[in-house]
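> my questions concern the predicted model and sequence given below.
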Amino acid sequence: MNVEFIEALEQLEKEKGISKDILIEAIEAALISGYKRNFHSAQNVRVDIDRQTGRVRVFARKTVVEEVLDPRLEISLDASREINPSYQLGDIVEIEVTPADFGRIAAQTAKQVVTQRIREAERSIIYQDFIDREEDIITGIVQRSDNRYYYVDLGRVEAMLPFSETMPTERFKHGDRVKVFITKVEKSTKGPQIFVSRTHPGLLKRLFELEVPEIFDGVVEIRSIAREAGHRSKIAVHSNDANVDPVGACVGHRGMRVQTVVSELKGEKIDIVRWSDNIEEWIANSLSPSTVLSVTIFEDEKTARVVVPDHQLSLAIGKEGQNARLAAKLTNWKIDIKSESESLKENDVLVTSHDDQENTSLHYDQEGTPSDVDEN
């Protein structure tokens, strides 16, 4: 090897971001094996490549001992002091043993090692780039699909988008551009494996961060998200600045900001509600767009009894219980929804009788499971 080889390594370092020193160390390690294999040597050797000239030299490493039992690995004290008078017992003596035709072996080995290390380094670099982007959003191009995944080209690597992580109405074809949320990055023998999602709540959060500067700057915070991908989501926001309306900031002028997010999610409905550290107000807000008349909190059971106007009971519960279910997930509280007339009737019965009365209102827990609840 020569100066041109070193220059080639320096060029690789600039273009691929692979350290020249790391490549040379890998070549040196491979040449040790090559030397022992080609020259049938069992010696303990070290290969040195000059970082400036590319010159390759092989050194046999021998330990200084009083009595030599294995001349391939040991050297006597007298013999070592002929080389350098300062050697002591236990020191390591290096003697150059570079074969005459070792340059050819070195060149072949270097080519193999460099090719392999470039591949490994590129995989490592890609892995490091993407492991830092877990739980982030990225745009890719759909390349192909099989019976389980869409394969999305992210530039230097393909990500896997499971069918189960796409919205019910989504169907992608080759060449479609799509924003995805990186859920997991794993190492494998074939390089990094990147898994992405279109249904993860994090996608909704990142989309709002892209569209709402106040969220990106930290003025407005997203405190909670509940999502049924492709259908409806709720997002709770809070402002750290009394002069900034968090809901208005997310909606944008004439709804432009939220509509951009809705468009990216193929028409998914999004309710933006104001977070509050007052539990009653927080739960009332979570049931938007319905009006809430009162909220009664049962701390021990982490349950909230909510009363809504008669004509808004179905709105509060939502189609197939969706609004109440999302509110329960958003707040992490069980929510018992009653109509105003039902609540008044129940209160009247409680005043006039101690008999158990059947309550047919709907109750929703954090998992969104409705059930009939009997109250006394």
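Received it, and whenever you're ready, just let me know what you need.
> going forward, measure contacts between C-alpha atoms and count neighbours the same way
Will do.
> which residues does the closest residue to residue 231 other than its chain neighbours contact?
Counting by Cα to Cα, 6 or more residues apart in numbering, residue 231 lies nearest to residue 268, which is 5.0 Å off, once chain neighbours are set aside. For residue 268, the contacting residues are 229-233, 262, by Cα atoms under 8 Å, 6 or more residues apart in numbering.
> residue 364 too?
Residue 364 neighbours (Cα under 8 Å, 6+ apart): 324-325, 328, 334-336, 370-371.
> for the helix or strand encompassing residue 271, name the packing helices and strands.
Per DSSP states H and E: residue 271 is located in strand 269-274. Judged by 3 or more Cα pairs under 8 Å, 6 or more residues apart in numbering; DSSP states H and E, the packing partners of strand 269-274 are strand 232-239, helix 246-251, helix 256-264, helix 279-286.
> and the shortest one, what's buried?
Which is helix 246-251. 246-247, 249-251 (16 or more other Cα atoms under 10 Å).
> among those, which pair sits farthest apart?
Greatest spatial distance among the buried residues of helix 246-251 (Cα to Cα): 246 and 251, at 8.7 Å.
> below is structure B, check it against A:
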Amino acid sequence: KEFADKQDEIVSGIVQRIENNNVFVDFGRTTGIITRDEQIKGERYRIGERIKALLYLVEKAPRGINIYLSRSHPRFVHKLFEIEVPEIASGAVEVKNIAREAGSRSKIAVMANQEGIDPVGSCVGQRGVRVETVISELGGEKIDIIEWSADPEVFIANSLSPAKVLDVELKEGQKEAKVIVDEDQLSLAIGKSGQNVRLAAKLTGWKLDIHSSSGESVAKVNEDGEVKIEEEVKEEDK
């Protein structure tokens, strides 16, 4: 019963054993499981160490309950920020969306529900202390905190951070956007193997077509979130 109330919360327990790539976590009176898909890629878990995870499912089983945990779920990032950022816990700052490639990079879109509050600054914390706490819990995963906007042009430009965007042109009917960036910002906008533009497209829900300021299309994200990068940009990436 106590765990049914903790669904969608962060719980903490001790790694009890690891079997067939599944991590079993001891909570004293019961045990939870982190299946391989719910682990952060590249993380190593040690028996006896304390571990935090999102409790995403409590399932009735013939002999009690099964408790399923996740460290790779976007909600895990959301809930970690809720713990670190009082403004999120109070509702003054709202998390609108998260796009995550667990263990590598996340983009989190936030907005203020109260006048005079800086939503990005609240999440970063003084000298970065809040975001750094989340990053270290995630084993060094990079986190971009993006200001959400109801204006798709502004939100798309923000979402490609840390790259600076010159212009965004919307094709409303197809939910597609042409994004123009300076030559020296192209590799930042696209990211390693297309990761930055891929996460930006996922975060905003728009298909993005990155153009250089000289006019040609250099990278495109399709509806499946796959990025096609033109050859000359790939060379610079190496």
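Noted; the coordinates are in hand. Keep in mind that this is a model prediction, so the values were computed, not measured.
> before we move on, the earlier item: out of the contacts of residue 364 of the first structure, which are buried?
For the contacts of residue 364 of the first structure, buried by 16+ other Cα under 10 Å: 324-325, 328, 334-336, 370.
> which of the residues you listed fall in helices?
Counting by DSSP state H, these place 324-325, 328 in helices.
> okay, the residues you listed in CSV with distance to residue 190 of the first structure next?
CSV is the format used below for those (distance: Cα to Cα, whole Å):
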residue, distance to residue 190 of the first structure
324, 46
325, 42
328, 43
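> list just the nearest of the residues you listed to residue 76 of the first structure.
residue 328 (81.5 Å).
> that closest one pairs with which position in the second structure?
Using TM-score structural alignment as the criterion, residue 328 of the first structure maps onto residue 201 of the second structure.
> please apply the same query to residue 240 of the first structure.
Looks like residue 240 of the first structure aligns to residue 113 there (TM-score structural alignment).
> check whether the residue lying farthest from the centre of the first structure sits in a helix, strand or coil.
Distance from the centre of the first structure peaks at residue 78, with 61.9 Å (Cα atoms, centre = their mean). Three-state assignment for residue 78 of the first structure (DSSP: H, G, I helix; E, B strand; the rest coil): helix.
> ok, now the one 3 residues further on?
In three-state terms, and counting by three-state DSSP, residue 81 of the first structure is helix.
> give me the number of residues near it?
14 (other Cα atoms under 10 Å).
> could you do residue 171 of the first structure as well?
Neighbour tally, residue 171 of the first structure, other Cα under 10 Å: 10.
> which element, helix or strand, includes it?
Residue 171 of the first structure belongs to no helix or strand, assigned by DSSP H and E.
> who touches residue 143 of the first structure in this structure?
Counted by Cα under 8 Å, 6+ apart, residue 143 of the first structure has contacts 150-153, 173-175.
> which two among those are spaced furthest apart?
153 and 173 (12.7 Å).
> who has more neighbours out of these two?
Neighbours per residue, other Cα under 10 Å: of residue 153 of the first structure and residue 173, the larger number sits with residue 153, 19 against 12.
> residue in the second structure matching the more buried one?
Match for residue 153 of the first structure (TM-score structural alignment): residue 26.
> as JSON lines, the contacts of residue 143 of the first structure with distance to residue 8 of the first structure and secondary structure would be great.
Converted to JSON lines, the contacts of residue 143 of the first structure look like this (distance: Cα to Cα, whole Å; DSSP: H, G, I helix; E, B strand; the rest coil):
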{"residue": "150", "distance to residue 8 of the first structure": "38", "secondary structure": "strand"}
{"residue": "151", "distance to residue 8 of the first structure": "35", "secondary structure": "strand"}
{"residue": "152", "distance to residue 8 of the first structure": "33", "secondary structure": "strand"}
{"residue": "153", "distance to residue 8 of the first structure": "30", "secondary structure": "strand"}
{"residue": "173", "distance to residue 8 of the first structure": "41", "secondary structure": "coil"}
{"residue": "174", "distance to residue 8 of the first structure": "38", "secondary structure": "coil"}
{"residue": "175", "distance to residue 8 of the first structure": "37", "secondary structure": "coil"}
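> coming back round to it: which residues do residue 153 and residue 173 of the first structure both contact?
Common neighbours of residue 153 of the first structure and residue 173 (Cα under 8 Å, 6+ apart) are 142-143.
> show me what counts as buried in stretch 103-112 of the second structure.
So for stretch 103-112 of the second structure, counting by 16+ other Cα under 10 Å, buried means 103-112.
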